[in-house]
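> Sequence and predicted structure are below.
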Amino acid sequence: MTQKPKVLVSDALSETAVQIFRDRGIDVTFDPSLGKDKDKLLSVIGEYDGLAIRSATKVTEKVLEAATKLKVVARAGIGVDNVDIPAASKKGVIVMNTPFGNSITTAEHAIAMMFAVARQIPEASTSTHSGKWEKNRFMGVELFNKTLGVIGAGNIGSIVIERALGLHMKVVAYDPFLSEERADKLGVEKVELDELLRRADFITLHVPLTEKTRNILSAEAIAGMKPGVRIINCARGGLVDEDALALALKEGRVAGAAFDVFAEEPAVNSPLFNLPNVVVTPHLGASTTEAQENVALQVAEQMSDYLLTGAVQNALNMPSVTAEEAKIMGPWVKLAGHLGAFAGQLTDEPIRAVNILYNGEVAEMNTAALNAAAVAGILKAHNPEVNMVSAPVIAKDRGIALSTTTQEKSGVFDSYMKLTVATDKRERSIAGTVYSDGKPRFIQIKGITIDAEIGAHMLYTTNEDVPGIIGALGQTMGENGVNIANFTLGRSQKNGDAIALLYVDEPVPAPVIGKLKATGLFEQIRPLVFEV
């Protein structure tokens, strides 16, 4: 008789979710205090095939080393900061999350915070509780007919937009990936960030924390805001310069703020604390009974499906393909991600369409999974939380049209993929194949034939085909201690467009990029990063 899979639930999960495991024939251990006891977790984790967690359990490399039978870790919620995903991948452990279970709850919290800061509800409540009747002190403002600036119009941002329009607010949105078509469908005006800051009466943030979004509301940005603006952040700590905001609040340039997230958490001494008309909550965005229940039930179903049937849903480190497909498709999934990552890192304007051409044998594979890997690669350049499951949904929400073309073998390669990304300004294409050794390669960029090995750190340049390019690249890199592992060149024709793709051992420092730009030889210089 086949032994039942064993699952450990080491954080608080609803009894209904635990019962799903039992009903599906899973041997489940429910010990919600175990996640906080590192030593005990280490002593028992080797018995289990699956681990269901929230945020208390830390799935470290040490825990994964002890988890000799573990096949899947599933997080009830979106954040997986408490899971060492690279270590899990090396161990062959799938990491899942539940990316959409708390979207409505988080959006509603942002709306609630907006009401609270508009009418100074927390301060008025405290005053009234203390026996005061300060009716004239708490003069609020209406939301009706005010302009709401939404930074980030993805899953949660779009829900906030829908609610705000229901309140008869005017909504402007800034999102690099928001197309005009999607903006029209949402009923918002798409604007650049500086215009949003200049026009908005209220600003709410709904973007992930990346190097591009860190301090997106900097001191300079805050200085460019409409006087009397109110700022709401229920997304991620670090999106707003809290010191600059505190100063603007004290000076009266910003009328109020409502924050659920902070640069440092748990937040105990934020500069925003104890300022008038600043509403703060302890990261409660996903804290409703419904949201917690939804993600708990979802995680139980996902884990059961995988352990019993091999089906993979919402995996952050594995494509959603069957076990039979995975062995054959693995290198092609990696190639698709690399093609997407290349295009995503080079595209700064909103993408309106993506086409993927499958030529030869790859056209007979599970192209839906390859599509998802490619789109995830594109979107990860601006949102590292995207995975293969969420990428198609996010792309659809943002109005990105995805199409595929399949054709029989043509050209010198038995099989290849070509990714084309279209914006309102340009089209960008890149093609690749998988060699017999299982390694993905880039074979064409901008229609120029190349043969490029793909590394974790690369440098891409474009230029006019003139003498001196190789010398400038090699000399500048050498003088600054940057080791080149592989150097690929290509050109459209003599004296035409030319490209170079360098595979380097370490990221190219910004000063070195600056020196290359100073030569005046290059039209474009981009450092690139790939998950190899």
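Right, received. Where do you want to start?

> only C-alpha atoms for contact and neighbour calcs from this point on.
Noted.

> Check the secondary structure at the residue lying farthest from the centre of the chain for me.
Most distant residue from the mean C-alpha position of the chain: residue 131, 47.4 Å away (C-alpha atoms, centre = their mean). Under DSSP: H, G, I helix; E, B strand; the rest coil, residue 131 falls in the coil class.

> any idea how far it lies from residue 371?
62 Å (C-alpha to C-alpha, to the nearest Å).

> How about residue 125?
For residue 125, the distance to residue 371 - C-alpha to C-alpha - is 52 Å.

> So between those two, which is more surrounded?
residue 371 (25 against 11; other C-alpha atoms under 10 Å).

> try this one next to it:
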Amino acid sequence: MPKVLVSDKLSETAVQIFRDRGVEVDYLPDVGKDKEKLAEIIGQYDGLAIRSATKVTAKLLESATNLKVIGRAGIGVDNVEIPAASKKGVIVMNTPFGNSVTTAEHAIALMFAVARQLPEASASTHAGKWEKNRFMGVEVFNKTLGIIGAGNIGSIVIDRALGLRMKVLAYDPFLSEERALELGVKKVELDEMLAKADFITLHVPLTDKTRNILSRENLAKTKKGVRIVNAARGGLIDEEALAELLKSGHVAGAALDVFATEPATESPLFGLPNVVVTPHLGASTNEAQENVALQVAEQMSDYLLTGAVQNALNMPSVTAEEAAVMGPWIKLAGHLGAFIGQMTDEPIKAINVLYDGVAAEMNLKALNASVISGVMKATNPDVNMVSAPVMAAERGVQIATTTQAKGGIFDGYIKVTVVTETRERSIAGTVFSDGKPRFIQIRGINVDAEIGAHMLYTRNKDVPGVIGALGMTLGDLGVNIANFTLGRTKAGDDAIAILYLDEELKPEVIEALRATGKFIQVRPINFEI
């Protein structure tokens, strides 16, 4: 039974989901704040469910000897060192959709608040004043909203803004013209949006490309009287430059829910008129907190029990339906990679993968990860589908993927080729109707080889006596053959044999086979079945 630690405050309903699904769970909502205690116990767990209090550092991951998945109840993963998790082979998941509506609504609320100066007007009225003429606001009707980021949350904001009869300009490098038309917005470049927008709202993650996207230079390009809203991530806006433009009157107002440094106990924006600030409340509704907690429990349980991967940040997602269909193909991809990795002694320069027929229509990112993992296991047994692509990139291994329509007698197949300084080596396989993967071609020679945990590969010249020597040597040493497959290019030329054995070959068996002088190559191959 997999075991999960919940180290931050999470809904009791979410904790019960783990139990109902058959996952053992320890609910210790305060341990995430105790680094030493967390490091002491983390090695017991397969999964770690967190919110924002727990900091998953590279140092903590060193103690996480059994950890397979980290689930963040929420969208932000600033508290998880994802590269370190990837190297460790730990999947990092978040819940990007559980608080989407809540965050989008908060952005709209902030826009209204700054448009009508609601917080200041409320404070003034609470103080017994009646300053009706002091708080002159503006309508959002018929105004232009500039939106930076038209993804999940951004698209909800767009929908709400159009309902308010606003005009919407969207800047998002990944937004297609077709999607912009579907959303009902005009796709523009950043400079055009800055120059024309009456309101600007940000809905992008904090990355190297988005950091300080509203820099001093870009803020200076905005339309005079603009009002700016940020309910996404801190660090997207140059807060000092924004404060200066607010003081000068170029920016008429700003509303921020997030800051470059949090908790934000001081900021150049604090105390300025018509600046609305809230303490990162974007996801703070009862509905959102419950939704993300339930979602992370479901996602982690699915992965630990079925292998389904949803909303992973460092591995291709595989739905439960895909996992059921692709399971044999993912195993095949791993076996192909493992075979060729164990057969290759030189440093690998490139891994080329061809997907044919039905295989070409599957989740290729997941299949690729399995291939790479299989190859890399030859030199690092602890590698997995998460860490393998990272390892390949660090070693400068080039990965190329090709797809093609059904081109042979099989409904589909996968062919893996590795390239070294001196040669190329390839192997192909398919999945039969019984759900079992098979090798169908090695070194260009057609075969039909069942795959077992312990196998033997031999290469020889196609001459009489080789099969007899192979069988007799194994028999004399007590090695039982479960399956025996032969193949050759043509009579008298190269021939290969693939044997599925009942047990792992001992070194003395390999030496005895080589000593016969019948073989060009003798290589034991082992698989995780």
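Sure thing, it's come through. If you're wondering where the values come from, they're calculated on a predicted model, not measured in any experiment.

> that older thread, for the residue farthest from the centre of the first structure, what is the corresponding residue in the second structure?
Here residue 131 of the first structure is matched to residue 128 in the second structure, going by TM-score structural alignment.

> Residue 240 of the first structure too?
With TM-score structural alignment as the criterion, residue 240 of the first structure pairs with residue 237.

> how much space between its match and residue 228 of the second structure?
On the measure of C-alpha to C-alpha, residue 237 of the second structure and residue 228 of the second structure end up 10 Å apart.

> so where does residue 196 of the first structure fall, helix or strand?
helix 193-199 (DSSP states H and E).

> Which positions within that helix qualify as buried?
Residues of helix 193-199 of the first structure classed as buried by neighbour count (16 or more other C-alpha atoms under 10 Å): 193, 195, 196, 197, 198, 199.

> could the residues you listed be laid out in JSON lines, adding distance to residue 324 of the first structure?
As requested, those are exported to JSON lines (distance: C-alpha to C-alpha, whole Å):
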{"residue": "193", "distance to residue 324 of the first structure": "47"}
{"residue": "195", "distance to residue 324 of the first structure": "51"}
{"residue": "196", "distance to residue 324 of the first structure": "49"}
{"residue": "197", "distance to residue 324 of the first structure": "51"}
{"residue": "198", "distance to residue 324 of the first structure": "55"}
{"residue": "199", "distance to residue 324 of the first structure": "54"}
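
> Identify, from these, the entry nearest to residue 300 of the first structure.
Residue 300 of the first structure lies nearest to residue 193 out of these, by C-alpha to C-alpha, at 40.4 Å.

> between residue 237 and residue 228 of the second structure, which one's more packed in?
Each of residue 237 of the second structure and residue 228 has its neighbours counted (other C-alpha under 10 Å); residue 228 has more, 28 against 25.

> ok, now which ones touch that one?
Neighbour list for residue 228 of the second structure: 111, 199, 200, 201, 251, 253, 254, 255 [criterion: C-alpha atoms under 8 Å, 6 or more residues apart in numbering].

> what about the fifth one, how many neighbours?
Other residues lying near residue 251 of the second structure total 22 when counted by other C-alpha under 10 Å.

> same check, this time on the second one
A count of neighbours around residue 199 of the second structure, defined by other C-alpha under 10 Å, yields 27.

> mind checking what it lines up with in the first structure?
Residue 199 of the second structure maps onto residue 202 in the first structure, by TM-score structural alignment.

> In contact with residue 8 of the second structure: list those residues for me.
Taking C-alpha under 8 Å, 6+ apart, one finds 28, 29, 30, 31, 32, 49, 50, 51, 52, 53, 54 in contact with residue 8 of the second structure.

> Residue 19 of the second structure and residue 297 of the second structure: what is the separation?
10 Å.

> element containing the nearest residue to residue 336 of the first structure once chain neighbours are set aside, please.
Spatial nearest neighbour of residue 336 of the first structure, chain neighbours left out: residue 374 (4.6 Å); criterion: C-alpha to C-alpha, 6 or more residues apart in numbering. According to DSSP H and E, residue 374 of the first structure maps onto helix 367-380.

> Same check on residue 76 of the second structure?
Going by DSSP H and E, residue 76 of the second structure is not in any helix or strand.

> Helices along the stretch 301-450 of the second structure, start to end?
320-343, 364-376, 387-394 (DSSP state H, counting those that start in this stretch).
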